[in-house]
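Novice: Give me the fold of what follows.
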Amino acid sequence: MKALGQHVIAELYECDPEMINNHELVETIMLEAAEVSGATVVNSTFHQFNPYGVSGCVVISESHFTIHTWPEYGYAAIDVFTCGDLIDNNKALLYMKEKFASKSISVVEMKRGLLNLPVEQIRVKPVGA
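Specialist: Model (predicted):
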């Protein structure tokens, strides 16, 4: 089925808490992951929370990479949304898993902007259902 984009929601568990609480390191790894995937980086912004945690976004020509970390749980929530067929999201996810020293990863992938699908075939799950 043809789609405009691919949205990957990843959860990294048992990450190195010090690594995912380091603002500069998290930004560097996210920028590198975007490059490894073949994406074109446009800009990035990251924020260090007090007492811990980092949130950030890497804007790419093809959409974005985002992250929010909970070092106290060794957990990082990552979204990778890309348009087109040239970006390798799996490469980026494996790179981030390795660099954040995550012991396990959970991934959900969804197609965004489904095309050539008759309206009666589009199934929308109501919020809260």
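
Novice: From now on I want contacts and neighbour counts done on CA atoms only, so please keep to that.
Specialist: Fine.

Novice: Quick check: buried residues in stretch 74-92?
Specialist: By 16 or more other Cα atoms under 10 Å, the buried positions in stretch 74-92 come out as 74-83, 87, 89, 91-92.

Novice: One more, please, to line up against the first structure:
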Amino acid sequence: MVRDGVRCAGAHLIVDVYGGERLDDIDHIDATLRRCVEVAGATLLHVHLHHFDENGGVSGVAVLAESHISIHSWPEHQYAALDIFMCGDTQPEACVEVLREAFSASNVAVSELLRGRGI
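Specialist: Next up, the predicted model:
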């Protein structure tokens, strides 16, 4: 993959969702991860999500042919942490707007790491 003129294995986005809603809704999170895969042009292999009883949070992963999208949510704090790592001909940044809209986030912070620089 070449991103911003840099050859790398893939782009890894660290995404923090603040002021989010529906972060305890496992079906909504499943649909949101699937929508992210679609808009990024990735290939979904499997989604596995776990709902925690004590706070209603959700933890899980969408496994992709191009790597993964993971989530861990703290609905009691209206916060979710996501990792979006993709290689190949994908657009991981397209997931950010899907997440912002799906969770009605007041703020979404994104950091990008280029993994395997120079390979």
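
Novice: quick one: which of the buried residues of stretch 74-92 of the first structure sit in helices?
Specialist: When DSSP state H defines the helices, the subset of these inside them is 89, 91-92.

Novice: The longest helix along the second structure: what's the following helix or strand?
Specialist: Taking DSSP H as the assignment, the helix of the second structure that covers the most residues is helix 26-40. The helix or strand immediately downstream of helix 26-40 of the second structure is strand 44-51, counting by DSSP states H and E.

Novice: and for that next one, what span of the first structure is it aligned with?
Specialist: Mapped onto the first structure using TM-score structural alignment, strand 44-51 of the second structure spans residues 41-48.

Novice: Equivalent analysis for stretch 94-104 of the second structure, please.
Specialist: Aligning stretch 94-104 of the second structure against the first structure (TM-score structural alignment) gives residues 91-101.

Novice: Name the residues that touch that stretch?
Specialist: Outside stretch 91-101 of the first structure, the residues that touch it by Cα atoms under 8 Å, 6 or more residues apart in numbering are 10, 12, 14-16, 19-20, 29-30, 33-34, 36-37, 103-105.

Novice: Kindly indicate the member of these with the most neighbours.
Specialist: Compared across these, Ile20 has the highest neighbour count, 29 neighbours, by other Cα atoms under 10 Å.
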